[in-house]
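Student: here are the coordinates; sequence isn't available:
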C-alpha cells in the first residue's frame, strides 16, 4: 500500500471541510469580544456585533465613543478538539502499514507477524475516536441612530468531525499478512475514516429602536430578517481505498436555503441605567436538512439530520465606565449534528476597560446539556480570556478558549466611533 494514502486522506479531510462552504456552522457565530467573555452578548453586545447576538442591542446605550458607527472586517474564530490524538493515531497507522508492506515484500516473517499484530491493535484503538474542528467568519456594519438603528451582517460557522471506525473483517487480511500469505493485500483493509460536517451561513439586516418608558427606563426592540443556507457533508472511505480525486464530489453534499428571523429585546434600568437585561430569539423558523447517504453499503453510512431550531437566550449585565459583568442562559437546548454534543450554555463574562483604549476580558461557560453518550467529543466547561485595543477608533480584539477537550482562538479587526 502506498504510504501516502493516509496522509492524503488527512489532507482531503481538511480540504473537504474547506470546500463545504465559503461561509460556514451549527452554533451561532460569536464576535471576538463575545468569544473572550464566555460566549455572552445578549445583554452586552456592541452595535456592530448586535446582529450576531441580539438585534435590540443596536439601539442600546453605548459609550459615547462607540455609539455612532460600528464595523467588523472581519472576525474569525476557530476551535480544535482531539481528545484521543486521532490525527497522531492516523500518522502512526500510516507508518505501520508502510512497515507491514516492507515485511511482505522482503518475506520477513517475524516483522510481518509483529507489524500485523501492531496494525490490528492500532486500528482497534482508532475505533470511534473523533477529532472536531469548528471555524467561524463574520463581517458587520452598524449605524446606531435615534430614529431607527440599522445593521448589516454576514456570518457563519462550520463544524466538522473526523471519526475512525474499525472493521473486524480486517482481522482475516491481517492474519494473511502475519503468515506471509501470497494473497495478502493491504489494499483490502476495510477500516475506514468518516468525515461529517455541517454548516450554516446567513446574511441579515437588523433594525432596532429604543422606546423611552414613563418610568424613565429605556426599552429596545430589534428584528433581523435574514437569508440562510444550510449544508451537510458526509464522506466515508477505507484507509486502503481512498482516491484523492473523490473527496470533493457533490454526491457527498446536501444543501438547503431559506428565509428566517431573529427577534430581540433589551431594557436598561437602575438609577443611572447601569443594569441591562436582554432576551434574544434566534432562528424563529425551524429548519432541517438530511445528510447524503452513500449507496455503497460497505461504507455503512447512516443519515444524519442538521436541525436549526429556535434558540432563546436571556442575559443580565451590570456596567459602568470601567467594567461590564454579565451572565447569560440558553433557555432552549440545541441538538448536535452527527457526533457533536447537544448544547445549552450557562455563561458569565466580564470586561475591564482602561479609559476606552484597552480592555481585559474573561469568561466561563458550562454546557447544561452535555452528556457522555453523544458518540463524539463532549462539550463541557470552557474558560475564555482576551484583550481589546482601541487606538483612535480602530479596534483589535484577540481571544482564547480552553477546556479539557478544546483549544480555541479568535481575532477581530474593526472600528467604532
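Tutor: Nice, I can see it. Note that the coordinates shown come from a computational prediction; the quantities given were computed from them, not determined experimentally.

Student: going forward, measure contacts between C-alpha atoms and count neighbours the same way
Tutor: Will do.

Student: Just to be sure, residue 142 is in a strand?
Tutor: Yes - under DSSP: H, G, I helix; E, B strand; the rest coil, residue 142 sits within a strand.

Student: My guess is it contacts residue 69. True?
Tutor: Yes - counting by C-alpha atoms under 8 Å, residue 142 does reach residue 69; the two are 5.7 Å apart.

Student: who touches both of the two?
Tutor: Both residue 142 and residue 69 are contacted by 47, 48, under the criterion C-alpha atoms under 8 Å, 6 or more residues apart in numbering.

Student: this is the other structure I want to compare:
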C-alpha cells in the first residue's frame, strides 16, 4: 500500500465539501455556544427562531448580513497521529503486502498494529454560508434570507483479512474500505414575524414563520482504500438532488422586559435524499425537524442565553444523532464592542462538548465585524466570521 493512500483519503473529506448540522449559523451565535432561539436579533432570527425578528430598536429600519461564514472539523481521537503512524509503518515494511515479505517480525507487527488503530476512524467537515436582508417594523417584520450548509464525513473500515499479511498471495488486494458521504442544503426563504396580543390576558407574544425553498444534494464515494492511492483514481461525478418546500416556525414571549423565552421548530418537513449507487453502496442524506426551547436574559450590557435541543438530529443514515444544551454570555460595551463566551454540552454519545469564544466590533452601532471560534479537542474545532450592517 502506497504511503499516500490514507493521506489522500483524509484530504477527500475536505476537498469534496461544496454543516453536523452546525452549532449556530452566524459568528455571534457560535461564540455564544450556539444559542439563538431566544437571543438572536432581527438580522439573524431567520436562522434560529423567526419570532425573534420582533426584537429590534425603534431606530432600526434596515439590516444586511453579508455574509456569515463558518467552518468546523471533527475527527476521531488521535486520527491524524494514527494515520501518520500507519504511513511510517507501511514505509518501513518496504514491500507491498501482495508480493511477499522480507520484513522482520517486528516490522510486520508494527504495521498490523497501526492498521488496527484506523478501524472505524472518521473525519467530518462542515461548512456554512448565510445571507440576510431584514426590514423590521411594528406591523410585520420581514427577513429575506439564504443559507447553505454542507456536511462531509469520511469513514475508514479495516477488513480483518488485511491483518493476516503472512497468508496474502501475490495479486491479492486490500479489502479495507473508505466511505465518503457528503450532503448539502441550500435554502432561500422569507421569514415573517409580528407581535400578537393574547385575548383576555393582555399579554403580547411574538409569532414567526419562515416558508422556504430547499435544494438538497446527496453524494457518496465507497471504494477500497487501496484504490484511493491509485494514479487512475477519480472522484465520482454523479450525485442526486431534489428541490422541496419546507418551513420553520417560532414563538417568543417576554414575561419581563429583560427576559425572553422561546420555542422554535426548524425544517418541519422531513427530507431524505439517497445518493447514487457506488460499488453497491448507497448513502442517504437527511434533513430532519429540530425543536429547541430557550431562555435569555438581557439588560442592555449583559446577556445570558440557554438553548436546549428537544430531539436528536442526524445528517446521514446509519449514524448516531446529536443533541446539545447550549449556554452563552455576551458583554456589550456601549454597542461598540462585544465580548462573548459559551459552552455546548453534548447530550448524546455522538455529541462532543465544546467551549466557544468570540468578539464583535460595531463602531457607531451600525457596521459590525464578528469573529468566533469553538474548541472541543485538537481534532474538534471551528471558526466563524460575519459582516453586517444595521441602520
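Tutor: The structure has been received and is ready for your questions. Note that the structure is predicted; figures quoted are calculated from it, not measured.

Student: Report the TM-score for the pair.
Tutor: Overlay of the two chains. TM-score (TM-score structural alignment, normalised by the length of the second structure): 0.88; 387 aligned residues with a C-alpha RMSD of 2.9 Å.

Student: more neighbours, residue 142 and residue 69 of the first structure?
Tutor: Neighbour tally, residue 142 of the first structure and residue 69, criterion other C-alpha atoms under 10 Å: the higher count belongs to residue 142, 27 against 18.

Student: corresponding residue for that one in the second structure?
Tutor: Aligning on TM-score structural alignment places residue 142 of the first structure opposite residue 134 in the second structure.

Student: contacting residues around its match?
Tutor: The contact partners of residue 134 of the second structure, by C-alpha under 8 Å, 6+ apart, come to 42, 43, 62, 63, 64, 141, 142, 143, 144.

Student: again, only using 7 Å
Tutor: Counting by C-alpha atoms under 7 Å, 6 or more residues apart in numbering, residue 134 of the second structure touches 43, 62, 63, 64, 142, 143, 144.

Student: And residue 127 of the second structure, by the same measure?
Tutor: Residue 127 of the second structure touches 19, 70, 71, 72, 149, 150, 151, counting by C-alpha under 7 Å, 6+ apart.

Student: how about the second one, what's its match in the first structure?
Tutor: By that I understand residue 70 of the second structure. Checking TM-score structural alignment: residue 70 of the second structure goes with residue 77.

Student: Give me the secondary structure label for its match.
Tutor: strand.

Student: Tell me the spacing between the residue lying closest to residue 92 of the second structure once chain neighbours are set aside and residue 93 of the second structure.
Tutor: Computed as C-alpha to C-alpha, 6 or more residues apart in numbering, the closest residue to residue 92 of the second structure that is not its neighbour in sequence is residue 107, at 6.8 Å. Distance of residue 107 of the second structure to residue 93 of the second structure, given as C-alpha to C-alpha, to the nearest Å: 6 Å.

Student: just to revisit the earlier point, and the buried ones among the contacts of residue 127 of the second structure, selectable in PyMOL?
Tutor: PyMOL command restricting these to the buried ones, with burial defined by 16 or more other C-alpha atoms under 10 Å:
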select buried, resi 19+70+71+72+149+150+151
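
Student: Of the contacts of residue 127 of the second structure, just say which sits nearest to residue 332 of the second structure.
Tutor: residue 70 (22.5 Å; C-alpha to C-alpha).

Student: quick revisit: what count of nearby residues applies to the residue nearest to residue 92 of the second structure?
Tutor: 17.
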